[in-house]
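Trainee: how would this look folded up:
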Amino acid sequence: MVSSTIVRFATAILAGAFPFVHSLPHAESAYQPAHKALSTVYEFQQEAWIENLRVRDNGNVLLTRYDNHPRLYEIDPSEKHPTPRLLAEFPQYARDKALSGITEIRPDVFAFIVGPTRYDQANHTLVLRGGTIDIYTIDLNLEDPEAQLLTTFEGGFINGFSTLPGTTYGLASDSTNGVIYRIDFKTGKTTVAIQDFLLSPPADASIILGINGLQINEKGTIAYFANSARGIMASIPINPRTGSSTGEIKVLATMDLIFDDFAVGKDAIPRDNFTSLI
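Mentor: The predicted structure is shown next:
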């Protein structure tokens, strides 16, 4: 993975509430988005790795920062000159942990992942490490919201994060260990929900990122995921009450590209983002 100095948001797509930003390393691609009505909402003036985002019901965007400055921001794209507002920061984790996946668990209440990693800014390289994973929540219904620690558990590089609709559970992807964890937002209990070789990176992979982005359909019956090292987009049927698998993984697409985070459109078609544009 490599951070992006420039983070751009396209207002046309944000209006459709596409929830994720691309974050893996990539060279300039010949791929060009079909939608040309894009505009820059905000550009970080210094190098910043924005790993993930979620769109609030009011249209504001929550951003998790993944470099050596673990922070959670909010930005209002409707402002004339949008500026990120700092919601939470973790100076105690600088150069040790970073923010990755974020998901809405109740109306305007969000959970996000703080996991062990180290970003070598000079060489633009990421050192992935397993260890203690922290799950924090933040209630934006409050006038002065503060991040609260929900639970901790041991894992690898925890990446994608999605809520199982109508339950108190969330599913989180472990890119290095090739598993999907089930997290109970009510009790904090964490268990392995799904484990499969297609979630893991191949043994001879040049990058050790297996399952990356993770999304669940509105009915809670299908989990979509990207595997970066294998270059696949896939789906797996799941139990809508527990998130456990109920069938075999189906590979939807294989490409010579590093699939990363993605969104699922209203037509239930997953769309990966190959550029740094949203």
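Trainee: from now on I want contacts and neighbour counts done on CA atoms only, so please keep to that.
Mentor: Noted.
Trainee: do you have the helices of this protein handy? List them.
Mentor: Counting by DSSP state H, the chain has helices at residues 11-14.
Trainee: which residue ends up closest to the midpoint of it in space?
Mentor: Closest to where the C-alpha atoms of the chain average out (C-alpha atoms, centre = their mean) is G101, at 3.6 Å.
Trainee: need the contact list for that residue.
Mentor: Counting by C-alpha atoms under 8 Å, 6 or more residues apart in numbering, G101 touches E51, N52, L53, T64, F112, I113, I158, N159, G160, F161.
Trainee: just flag the most distant two among those.
Mentor: L53 and I158 (15.2 Å; C-alpha to C-alpha).
Trainee: of those two, give the one with the bigger neighbour count.
Mentor: When neighbours are counted by other C-alpha atoms under 10 Å, L53 and I158 differ, and I158 comes out ahead with 28 against 23.
Trainee: test my guess that the more buried one contacts I113.
Mentor: Yes: I158 is in contact with I113 according to C-alpha atoms under 8 Å; the separation is 7.3 Å.
Trainee: which neighbours do the two have in common?
Mentor: Joint contacts of I158 and I113 (C-alpha under 8 Å, 6+ apart) are S100, G101, I133.
Trainee: could you also give me the structure for this second sequence? I'd like to compare it with the first:
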Amino acid sequence: MQWSLRSIFASALVLLAANPVISCPVSVNNRDVLPLVVNTVYQFDNTTWNENLAVRENGKLLVTRLDTPILMQVDPTNAVAPVTVANFSSEYAGLLGITETLTDIFYVVAAAPFDDDFVKTSGVISVFKVDMNTFNLNDSGAITSAAEVTKVADISTAGFLNGMTTLNDVLGYVLIADSYNGVVYRLDVYTGNYTIIIDDDNMKYLSDSITNLGVNGLKIRDSYLYWSNSGNPIFCRIPINDLGEATGASEVVAAVDSADDFVFRADGTAWMAQNQIESLSVVKDGVTTLVAGNSYSTILAGVTAGAFGRLSTDSNILYLTTNGGLAIPVNGTIVVGGEIASIDTSVY
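Mentor: Predicted coordinates for the structure are as follows:
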């Protein structure tokens, strides 16, 4: 999540009317040809901000929305239309990070109202459990059995909770980025207890950044916690133990501009969503390469997060959420509907 929202939605409808969509797809024939082809899985109405996503074991996508506090399920095959899994109270501004612990048990961040500086103006930030084991649709896509939704904790000390990842699915530990304060919380989803577990300088935003958001996306790989930083163009990691505590110093893995969330492919390459510059880049061996989108294209307008498929048929397919350019309109004026997009990464 980037930039501020107060002025975005007030001006969005004005921006939508007059401008043509810019796109520049290029076919990929082998790993040496870029940009990668971006396909649209589903495009929502204008002013839709898709913020984050997780892939269920059955291949369906769970998508958090920031323009409204709802969680949606999207079928990447489009066999049925997207459905609302959970509609949270209007006391929340929207939803952000999502992570799975045990099979089909997900946790989501619900944001309290906040101002242009990402400071809470009322209420409290909460984390909810969404049990999808009870969720079912009929053949026409109508809900026949609802997901079970319960509040886990109100995290009153947090500034702006954002990205989230699972530390230990059995013990019920998840890590959550507080982007405004530049720290990471550990939450015990079984007890609701939480604490700041990592506070590192590389998690802070720079004083001259256009956003007051630092640490954003979180992922754990090979006993390291990795994170993107929206207000400092660095992609970092730090060694951690089983409790999420740092066991050494942090280090910069690569330079990445305007990073929102990110995801690792099985081979260890990191795929970085660059919301503010409408781009997707790959980090490999410390080198950052632009692979799709650009600041002048609506192909990945406001790309916010990514997740790889979990079926044998789509394990190399990267699914992406976008906000249509609501954070930073393309060419300063163009806003399109938020999307669920996909990229076949097997060619790269």
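Trainee: mind telling me what the residue nearest to the centre of the first structure corresponds to in the second structure?
Mentor: Aligning on TM-score structural alignment places G101 of the first structure opposite G97 in the second structure.
Trainee: chain neighbours aside, what residue packs nearest to its match?
Mentor: In space, and not counting its chain neighbours, G97 of the second structure is closest to G163: 4.4 Å by C-alpha to C-alpha, 6 or more residues apart in numbering.
Trainee: list just the nearest of the contacts of G101 of the first structure to L126 of the first structure.
Mentor: Using C-alpha to C-alpha, those come closest to L126 of the first structure at E51, 12.7 Å.
Trainee: ok, and what's touching the longest strand along the first structure?
Mentor: For the first structure, the longest strand by residue count, based on DSSP state E, is strand 109-120. With C-alpha under 8 Å, 6+ apart as the test, strand 109-120 of the first structure has contacts from 67-68, 95-105, 125-141, 157-159, 161.
Trainee: quick one: which of those residues sit in strands?
Mentor: 97-105, 125-128, 131-139, 158-159, 161.
Trainee: ok, back up a step: the first structure: which residue goes with the residue nearest to G97 of the second structure?
Mentor: In the first structure, the residue paired with G163 of the second structure is G160, using TM-score structural alignment.
Trainee: that match against G210, yeah?
Mentor: No: counting by C-alpha under 8 Å, G160 of the first structure stays clear of G210, with 11.1 Å between them.
Trainee: may I see the buried residues of stretch 267-278 of the first structure?
Mentor: P270, D272, N273, F274, T275, S276, L277, I278 (16 or more other C-alpha atoms under 10 Å).
Trainee: what does stretch 46-59 of the second structure give?
Mentor: Under the neighbour-count criterion of 16+ other C-alpha under 10 Å, stretch 46-59 of the second structure has N46, T47, T48, W49, N50, E51, N52, L53, A54, V55, R56, G59 buried.
Trainee: what of stretch 105-113 of the second structure?
Mentor: Neighbour counts over stretch 105-113 of the second structure (16+ other C-alpha under 10 Å) mark I105, F106, Y107, V108, V109, A110, A111, A112, P113 as buried.
Trainee: closest to I340 of the second structure out of those residues?
Mentor: Distance to I340 of the second structure, by C-alpha to C-alpha, is smallest for V108 among these, at 18.5 Å.
Trainee: counterpart of D144 of the first structure in the second structure?
Mentor: Matched by TM-score structural alignment, D144 of the first structure corresponds to A146 in the second structure.
Trainee: its match: how many residues sit nearby?
Mentor: 16.
Trainee: and the one 3 residues further on, by the same measure?
Mentor: Other residues near V149 of the second structure come to 17 when the count uses other C-alpha under 10 Å.
Trainee: ditto for the one 4 residues further on
Mentor: Counted with other C-alpha under 10 Å, the burial measure for A153 of the second structure works out to 21 neighbours.
Trainee: not counting its neighbours along the chain, what's nearest it?
Mentor: Spatial nearest neighbour of A153 of the second structure, excluding adjacent residues (C-alpha to C-alpha, 6+ apart): G192 at 5.0 Å.
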